[in-house]
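Just a sequence and a predicted model for now, questions to come.
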Amino acid sequence: MNEFLLIFRRDNSKEAQPSPAELQASIKPWQEWLGKLEADGVLVSHGNRLRPEGAVIKPGKIVTDGPYADIKESIGGFIVVKAEDLNAATEMGKGCPVLNAPWNGSVEVRMLIREE
């Protein structure tokens, strides 16, 4: 069984921000989807959401604030799942609530390489 990182991306523009009511309504689908992955025994790590502020370290050890407000798309969170292959992990990602309103985001699926 391989491990895959599912990265949740969404539109970061002010126009695309959900209302408080939409945020509240979006909690249940996330809980149901993550609960199913956990019940199926494929959820390895629940990465949770990421706060909007952070830092970016560039060559020369230059540190800047980030991610930048003018970037349209941002990473909102991630999880690690177990799957036989990329296709199986991608199928899991298709159930992610970030793909639906109010988020209308995307899921990036990447296989993790474990150095032994």
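It's in.

C-alpha only now, for contacts and for neighbours.
Fine.

hmm, who's touching the helix or strand encompassing Trp30?
For Trp30, the enclosing helix or strand under DSSP states H and E is helix 20-39. Counting contacts by CA atoms under 8 Å, 6 or more residues apart in numbering, the residues outside helix 20-39 that touch it are Leu43, Gly95, Cys96, Pro97, Pro102.

try it against this one:
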Amino acid sequence: MNEFLLIFRRDFTTAADQPSAESLQQHYRAWKEWFENLAAQDRLVGPTKRWDGAGKVVRNAKDVTDGPYADIKESIGGMLIIKANDYDEAAEVAKDCPIFAFGGNVEIRKALS
């Protein structure tokens, strides 16, 4: 099996895009269930983590700006490494990701050996 990085992104630019507290609780439960399902299938590589929405961007090895990506609307909400045979199988795993409930997307990258 190969390892694939799943990067979870969502546009958090407007207050209108923010879910209610109740919706967020349901959403977090969906994430927990999805992670538990992946673990039961022995697809997870390492522990899962949630990432801070803030950050910095370093450009040209000297210019530092607040980030993480000041020039795009989407921010990375987290990432996960999974096991899958190929990109198609990794995409099938990603299709069940709860990020889609709030208009997010999943970028998939294969680890090189």
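Yep, that arrived. All values reported here derive from a predicted model rather than from experimental measurement.

Give the aligned range of the helix holding Trp30 of the first structure in the second structure.
Residues 21-40 of the second structure are matched to helix 20-39 of the first structure when aligned by TM-score structural alignment.

mean deviation (superposed) between that stretch and the first structure, please.
With the two structures superposed, stretch 21-40 of the second structure lies on average 0.9 Å from its match in the first structure, counting by mean CA distance after the TM-score superposition for the first structure.

in that stretch, what's buried?
His27, Ala30, Trp31, Trp34, Phe35, Leu38 (16 or more other CA atoms under 10 Å).

separation between the second one and Asp96 of the second structure?
Which is Ala30 of the second structure. For Ala30 of the second structure, the distance to Asp96 of the second structure equals 10 Å [CA to CA, to the nearest Å].

what's the neighbour count on Asn48 of the first structure?
For Asn48 of the first structure, the tally of surrounding residues (other CA atoms under 10 Å) stands at 10.

Can you classify Tyr69 of the second structure by secondary structure?
Reduced to three states with DSSP: H, G, I helix; E, B strand; the rest coil, the structure at Tyr69 of the second structure is coil.

list the contacts for it?
Contacts for Tyr69 of the second structure (CA under 8 Å, 6+ apart) come out as Lys56, Val57, Ser75.

All the helices of the first structure, in order from the start?
Read by DSSP state H, the first structure holds these helices, from start to end of the chain: 20-39, 86-93.
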